[in-house]
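[1] A predicted structure for the sequence below; I have some questions about it.
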Amino acid sequence: MTANPEIDSILQRGADGGRITPEEALLLYTQAPFHALGEAADAVRRRRYPDGIVTYLIDRNINYTNVCVTACKFCAFFRAPKHKEGWSHPTEEILRRCGEAVDLGATQVMLQGGHHPDYGVAYYEDLFSSVKQAYPQLAIHSIGPSEILHMAKVDGVSIEEAVIRIKAAGLDSIAGAGAEMLPERPRKAIAPLKESGERWLEVMAVAHRHGLSSTATMMMGTGETNAERIEHITMIRGVQDLAVANGYRDDAVEKDHTVGGFRAFIPWTYQPENNHLKGRTQATTVEYLRFIAVSRLFFDNVAHLQASWLTTGKDIGQLSLHMGVDDLGSIMLEENVISSAGARHRSNLQGLISMIRTADRIPAQRDTWYRHLAVHRTAAEDPTDERVVSHFSSIAIKGGGAGRTQLPLVDAS
């Protein structure tokens, strides 16, 4: 209970699974007492996941090229076409990295890259089918709406044709990449050459209609207002409402990978190094945690909420487990894009599990569709493979260098 009856009523309704409006979400985000907000969000988590399980994933983010024509101001990873530091990996190198990931227990790869001016639908068909043929056990959770729009434009085909073809080639799930900020004003400010937020969501809706589920993301801290942050999640919830109404998504079948819709929402914080936007991160720790909690209350139709410990740090990642979060994402065996902009938080597998266990939760390894692969109910059941450690391959970190074939291990301590 708080001193404000209106806030009390909204918190109680959200905690009980009722829908809150965007205006109510903004009120909670800006005025609700921190602890009451977190308690209400955690009540949603407990109701949805009464077993107390928090999940994690083992995957590898593999970038096939850093050549990009979009030139987003916040991106430190891309290089313009014909830039001397531009590169593209051959399929053999991508498959080698997939093989390393499988050896370390990965169940998923995220294949992402820039908007290369020459890469149309056929390139992605060849890439996905090659990975599936060599490693059928790997889920391909890759690219995002921006890449789909780009490949369709290169080949002069419709979004629908592009989606159908890359799904047939082996794409299992679409990443929430490229969402950044969906409302028009902040999106044009940070990515003026990118598609609109409405267009981004249109591609997701097409994918959902064809049985591809996806994640949704948001980048906080580039100068957007509080109201624009709420507008972002309102736009996403509207597309999810459509998926539910048309039978593409239902919480009752959230673990069925043959249905579309958004599986999870993942907000993360802008990293200000080595890019044209620069500036300090404008989303504080408290803002991030408050937004995590509001998101859990607001997304009554999205099953999972993931914290971004990679951008906020492991301590904030653990705190988020008390603000409605039920998933801590991945031990990423490779990550280039966010690291290039300054994200230096790393962990080994034991460290990630410890974050979960010391928050009084039960760790469980999941797959792409949140099916539990191994539940570690006691410390004796924890995995002990010391090779499973975050790697880096970043232009922002001394000793890294995007495009290198050999990635140095990071000291997990």
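    Thanks, I have the structure now.
[2] Could you use CA atoms for every contact and neighbour count after this?
    Noted.
[3] Now do the SS call for the nearest residue to residue 375 once chain neighbours are set aside.
    Nearest residue to residue 375 in three dimensions, chain neighbours excluded: residue 364, at 4.2 Å (C-alpha to C-alpha, 6 or more residues apart in numbering). At residue 364 the chain is in strand, as set by DSSP: H, G, I helix; E, B strand; the rest coil.
[4] Isn't residue 364 up against residue 51?
    No - assessed by C-alpha atoms under 8 Å, residue 364 is found out of contact with residue 51, at 11.1 Å.
[5] between these two, who's got more neighbours?
    Between residue 364 and residue 51, residue 364 has the larger neighbour count (other C-alpha atoms under 10 Å), namely 23 against 11.
[6] next, the one to line up against it:
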Amino acid sequence: MAEIDEVLARAADGGAISAEEALLLYTEAPFHPLAEAADAARRRVIGDNIVTYIIDRNINYTNVCVTACKFCAFYRAPKHEEGWAHPMEEVLRRCGEAVGLGATQVMLQGGHHPDFGVEYYEELFSSVKAEYPELMIHSIGPSEIAHMSKVSGVEIGESIRRIKAAGLDSIAGAGAEMLPARPRTALAPLKESGERWLEIMEAAHLQGLESTATMMMGTGETAAERIEHLRMIRDVQDRTGGFRSFIPWTYQPENNHLKGRTQATTLEYLRLLATARLFFHNVTHLQSSWLTTGKASGQLSLHLGVDDLGSIMLEENVISSAGARHQSRLSELIGLIRSADRVPAQRNTLYERMSVHWTPEDDPTDDRIRSHFSTIVAELQVKAV
């Protein structure tokens, strides 16, 4: 216990801890001291009790994918009768709806379509920027960059340069899942390695494109592999400083090949959040995924080092396809933050605070702003009925 106390104190004060020490905290530290240390680290890094959120829309341009990840319920193989790709007009229509509801960010994501190379993404990003310059494009991930480079026959660095020039503002942490080799190969044998995923992120950071980092928990990975995932990210962050935030989420078990045989418990998820806050001395923001774990655990996470509750995602199809049913109105999300004794604030992609709601009288009241107001999943459910 003395060793655990020393590591907790050092990490809370901003000192670096090793992967072995992080594993010790994750697996053996008493819950309340772990939470208290993580909350102390949050206060030191963030400097106040403000918790942020963002309004955005996740628009999927295609569900056609050649990668066939075993955890994914969204994709369809090429030539599948349920495969589709939205025309540009539809993507822009959905962007317009998002802007009308106050969104400041759009996430454009989709499958690894066999025909979509760099040229497709240049047209996609430039079209959105031309029509809605106020939207920040926080989109795709290293896996899409690897795929588009292969389709177009160009180097990774050239792909990054071109899509940045076309309007991409920030790279999402998509496709990280689990970075260590054993669980990644089991989940997605056709996807690039974790090391390659990080190499592409590093190349983007060096060209001035920052990003987020993510992790999917609950597919059979060990505690040590979860911590190794964190270590791999932290090593890149030491070199580039390009990760704005870390966002772990939990595997959803419906309609995919894994079928929920293994899942992370809420306690495992909360302990991982606290450990991440203490381990990532070089990553400023920590976001919890109420979308996959529920609003109660999202609220509780605010006492374990989390300073961001992510988005009121006006549209989300991928993890909803796998069973994520948690939804929220903006007023409800703000209420969760307030009742956790935190001050809510709307942010943008760069975590700049756009509006701090210092008192309840400052809270926005537009009940049109709610998650999943329009999703392919919901439309399919209606048709099925």
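    Noted; the coordinates are in hand. This is a predicted model, so every value here is computed, not measured.
[7] What's the TM-score once they're superposed?
    Here the TM-score for the pair of chains, by TM-score structural alignment, normalised by the length of structure 2, is 0.98; 383 aligned residues with a C-alpha RMSD of 1.2 Å.
[8] What lines up with the residue nearest to residue 375 of structure 1 in structure 2?
    Mapped onto structure 2 by TM-score structural alignment, residue 364 of structure 1 lines up with residue 345.
[9] where exactly do the strands run in the stretch 151-300 of structure 1?
    173-174, 213-220, 261-269 (DSSP state E, counting those that start in this stretch).
[10] Using TSV, lay out these together with distance to residue 400 of structure 1.
    Below are these laid out as TSV (distance: least, C-alpha to C-alpha, whole Å):
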stretch	distance to residue 400 of structure 1
strand 173-174	28
strand 213-220	24
strand 261-269	22
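[11] most neighbours per residue, which of those?
    strand 173-174 (a mean of 26; mean count of other C-alpha atoms under 10 Å).
[12] Name the residues that touch it?
    139-145, 212-215 (C-alpha atoms under 8 Å, 6 or more residues apart in numbering).
[13] what's the mean distance for that strand versus structure 2?
    Taken over the aligned residues, the distance from strand 173-174 of structure 1 to structure 2 averages 0.1 Å (mean C-alpha distance after the TM-score superposition for structure 1).
[14] residues in contact with residue 338 of structure 1?
    76-77, 271, 311.
[15] Residue 316 of structure 1 too?
    285, 289, 309.
[16] Would you mind finding the match for it in structure 2?
    So, by TM-score structural alignment, residue 316 of structure 1 is matched to residue 297.
[17] how near is that match to residue 284 of structure 2?
    Counting by C-alpha to C-alpha, to the nearest Å, the gap from residue 297 of structure 2 to residue 284 of structure 2 is 21 Å.
[18] One more: residue 291 of structure 2?
    For residue 291 of structure 2, the distance to residue 284 of structure 2 - C-alpha to C-alpha - is 21 Å.
[19] Between the two, which has more neighbouring residues?
    residue 291 (24 against 17).
[20] Name the nearest residue to that one, ignoring sequence neighbours.
    Residue 291 of structure 2's closest residue in space is residue 326 (C-alpha to C-alpha, 6+ apart), at 5.3 Å.
[21] In structure 1, what sits opposite that neighbour in the alignment?
    Counting by TM-score structural alignment, residue 326 of structure 2 lines up with residue 345 in structure 1.
[22] What is the neighbour count of its match?
    If you count neighbours by other C-alpha under 10 Å, residue 345 of structure 1 ends up with 14.
[23] May I have the residues that are in contact with it?
    Residue 345 of structure 1 neighbours (C-alpha under 8 Å, 6+ apart): 309-314.
[24] rerun that using 10 Å as the cut-off
    Taking C-alpha atoms under 10 Å, 6 or more residues apart in numbering, we find residue 345 of structure 1 in contact with 309-314, 339, 390, 412.
[25] repeat for residue 151 of structure 1
    Counting by C-alpha under 10 Å, 6+ apart, residue 151 of structure 1 has contacts 115-124, 145, 157-159, 162.
[26] And residue 47 of structure 1, by the same measure?
    Listed by C-alpha under 10 Å, 6+ apart, the contact partners of residue 47 of structure 1 are 15-17.
[27] Now do the same for residue 75 of structure 2: its match in structure 1.
    That one, residue 75 of structure 2, aligns with residue 78 by TM-score structural alignment.
[28] Check whether that match really touches residue 69, as I assumed.
    Yes - between residue 78 of structure 1 and residue 69 there is a contact at 8.6 Å, judged by C-alpha atoms under 10 Å.
[29] what is in contact with those two at once?
    In contact with both residue 78 of structure 1 and residue 69: 114-115, using C-alpha under 10 Å, 6+ apart.
[30] still on that earlier bit, return the members of the contacts of residue 345 of structure 1 classed as buried.
    309-314, 339, 390 (16 or more other C-alpha atoms under 10 Å).
[31] which one in structure 2 is aligned with residue 112 of structure 1?
    So residue 112 of structure 1 corresponds to residue 109, using TM-score structural alignment.
[32] you'd agree its match is up against residue 74?
    No - using C-alpha under 10 Å, residue 109 of structure 2 makes no contact with residue 74, being 11.6 Å away.
[33] These two - which one has more neighbours?
    residue 74 (23 against 20).
[34] nearest spatial neighbour of that one, skipping sequence neighbours?
    residue 318 (5.3 Å).
[35] which residues touch the one you found?
    Residue 318 of structure 2 sits in contact with 58, 60, 63, 72-75, 109-110, 324, 375-377, where contact means C-alpha under 10 Å, 6+ apart.
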